[in-house]
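Novice: build me a structure from this.
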Amino acid sequence: MRSAPSIAFDYRPSAVVVAATVAVASVAALSPWSSGAPPVLSAALSLFATCGAAVALRRFSAPPFRRIVRRASGWRLVDRDGREHAAILRAHRRLGALLALEWRCAPRAHFRVLLTPDNLDADTRRRLVLLLARGEPPGPDAIL
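Specialist: From the prediction side, this is the model:
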């Protein structure tokens, strides 16, 4: 395997994460009905769970950036219109098969990515893990 001083890949949300979110939201929407709560409360809780999941899925499924690039000059996030935005990698965590990354791309804007085996090929994933292992650690304010 060769060294990875730079890397670029397209980002698309994981279908596995979307499916898991739908499954958990379905259980959350149905659970008040088996709790013995009054029907009005059960309906309100079900509606709340469904709306919360719909908002989360909409935000997750339509990320503001479609491509992630790391060059010698630093990280760049490419938006839907093809414009590059300078970004600072704030945090990265490897959680088994998951790889979570967080960038700061403006004074108050954050972009978080969850990479799974279904949305990043194995070779790019290995190169990214190598690049992250060689880089500087995230700052102390990293909360990911």
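
Novice: going forward, measure contacts and count neighbours with C-alpha atoms only.
Specialist: Will do.

Novice: shouldn't R67 be within a strand?
Specialist: Yes. Under DSSP: H, G, I helix; E, B strand; the rest coil, R67 falls within a strand.

Novice: that one reaches E84, doesn't it?
Specialist: No. Taking C-alpha atoms under 8 Å as the definition, R67 is not a contact partner of E84, at 9.0 Å.

Novice: quick one: common contacting residues for the two?
Specialist: Common contacts of R67 and E84 (C-alpha atoms under 8 Å, 6 or more residues apart in numbering): L77, V78.

Novice: so which bits of the biggest strand by length in the chain are buried?
Specialist: Among the segments of the chain that qualify as a strand by DSSP state E, the longest is strand 84-95. Going by neighbour count (16 or more other C-alpha atoms under 10 Å), the buried part of strand 84-95 is E84, A87, I88, L89, R90, A91, H92.

Novice: the structure of the following sequence is requested for comparison with the preceding one:
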Amino acid sequence: MIAPADPGGPWVHDIERSNLDQLLASIGSVDGMLRRFDGRRMATLEALFGEYVRELSFPEYFGWNWPAFDECMTDLEWLPAKRYLTIVEHADDLLREEPGELPTYLRQLADIGRHWSRVFALGPDWGGGEVPYHTVLVHSE
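Specialist: Predicted coordinates for the structure are as follows:
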């Protein structure tokens, strides 16, 4: 089972829809930031970025490309938390119109989790040390 309090990897997890309620019950209060995304609304790269902009309140200077996504996701200065957990439901629909972008997205998520697991000496809003960042991709049965 996923341990959202553990900063170690793996940072990207695949589960089936039937296990989502169990996951949500097991994490209780995340004591951090929990965001839920709907993969059906993320069929294109632009739509995927749009969902992150909306859900994570990316700054206006966000450049709508992978380097800008990485920069914002590894900063989150405007959204400090002791741990981060993002859940992408209907993950089978992620980037369905641009499937060539999916490996980059998955690699970015792993790199983001790795980055946060190695961050040290953050202020009290972040818990003062390594910060767990996990993404759960929820697939249909």
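
Novice: quick one: TM-score?
Specialist: Once superposed, chain against chain, the TM-score is 0.30 (TM-score structural alignment, normalised by the length of structure 2); 83 aligned residues with a C-alpha RMSD of 5.2 Å.

Novice: re the thing from before, redo the buried residues of strand 84-95 of structure 1 as CSV? Include distance to D10 of structure 1.
Specialist: Converted to CSV, the buried residues of strand 84-95 of structure 1 look like this (distance: C-alpha to C-alpha, whole Å):
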residue, distance to D10 of structure 1
E84, 13
A87, 16
I88, 18
L89, 17
R90, 20
A91, 19
H92, 18
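
Novice: before we move on, back to that, could you point out the helix or strand that follows the longest strand of structure 1?
Specialist: Note on strand 84-95 of structure 1: by DSSP states H and E, the next helix or strand toward the C-terminus is strand 98-104.

Novice: which strands or helices does that following strand pack on?
Specialist: When contacts are defined as 3 or more C-alpha pairs under 8 Å, 6 or more residues apart in numbering; DSSP states H and E, strand 98-104 of structure 1 packs onto strand 84-95, strand 110-115.

Novice: tell me which other helices or strands the last one touches.
Specialist: Helices and strands touching strand 110-115 of structure 1, by 3+ C-alpha pairs under 8 Å, 6+ apart, are strand 98-104.

Novice: contacting residues around the strand it packs on?
Specialist: 87-94, 110-117, 144.

Novice: the same query, at a cut-off of 7 Å, please.
Specialist: Applying C-alpha atoms under 7 Å, 6 or more residues apart in numbering, the contact partners of strand 98-104 of structure 1 are 87-94, 110-116.

Novice: that one versus strand 84-95: what angle between them?
Specialist: Here the directions of strand 98-104 of structure 1 and strand 84-95 differ by 140 degrees (axes from the mean of the first three to the mean of the last three C-alpha atoms, to 10 degrees).

Novice: what are the buried residues along strand 98-104 of structure 1?
Specialist: L99, A100, L101, E102, W103, R104.
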